[in-house]
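Engineer: Below are the sequence and a predicted model for it; my questions follow.
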Amino acid sequence: MDKVELYLKYRKKSYFLKGILFISLFIIAILVFGPPKYYVVPISSMIIAFGISEFVEYKSWKKDKY
């Protein structure tokens, strides 16, 4: 098993919880600020922020484990 598969197995529960958090924050933002005119920008910015945080977490995990 390569390092990415081990990392995904290690973080499986965290992905589920972060997915629920992502959806709930998006729904709350829509309720507070109203629906955005274009959904592409807020969704893509949230995905990019999530991706960057996961990349940093993966690098630190790889450094600690290997």
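Structural biologist: Looks like it arrived, so ask away. It should be emphasised that the depicted structure is a prediction, and the values quoted were computed from it without experimental measurement.

Engineer: going forward, measure contacts and count neighbours with C-alpha atoms only.
Structural biologist: Noted.

Engineer: In the protein, spot the helix with the most residues.
Structural biologist: helix 40-65 (DSSP state H).

Engineer: got the buried residues for it?
Structural biologist: Across helix 40-65, burial judged by 16 or more other CA atoms under 10 Å covers residue 58.

Engineer: next, the one to line up against it:
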Amino acid sequence: MDDKKNRNSLKDYFQVGEVFSYFIRVFGKRDPGKPTSFNLRMMHGINKISIVVFLLAVFYLIIKRFI
């Protein structure tokens, strides 16, 4: 029975809570309690650009497929 509890279920593989919390950190308000640096700001800026380009590409492929 304990062996069954330790296995990952299909539900565990599709949890996206950490992903959405990262999007909120990157696109949302900054936490004033956390230190910031130039490198961190640049990393988040590049991540914003890559996320937007990826979503635009997915949107384009979906539109291309159905139209």
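Structural biologist: That came through, no problem. Predicted model only: the values in this text are computed from it and were never measured.

Engineer: After superposition, what's the TM-score here?
Structural biologist: Scored by TM-score structural alignment, normalised by the length of structure 1, the superposition of the two chains gives a TM-score of 0.45; 43 aligned residues with a CA RMSD of 3.5 Å.

Engineer: what helices or strands is the longest helix of structure 1 leaning on?
Structural biologist: helix 3-10 (3 or more CA pairs under 8 Å, 6 or more residues apart in numbering; DSSP states H and E).

Engineer: and the helix or strand just after the helix it packs on with helix 3-10, angle?
Structural biologist: Sequence order places helix 12-33 as the next helix or strand after helix 3-10 of structure 1, per DSSP states H and E. Per axes from the mean of the first three to the mean of the last three CA atoms, to 10 degrees, the angle that helix 12-33 of structure 1 makes with helix 3-10 is 70 degrees.

Engineer: tally of neighbours for residue 44 of structure 2?
Structural biologist: Neighbour count of residue 44 of structure 2, defined by other CA atoms under 10 Å: 14.
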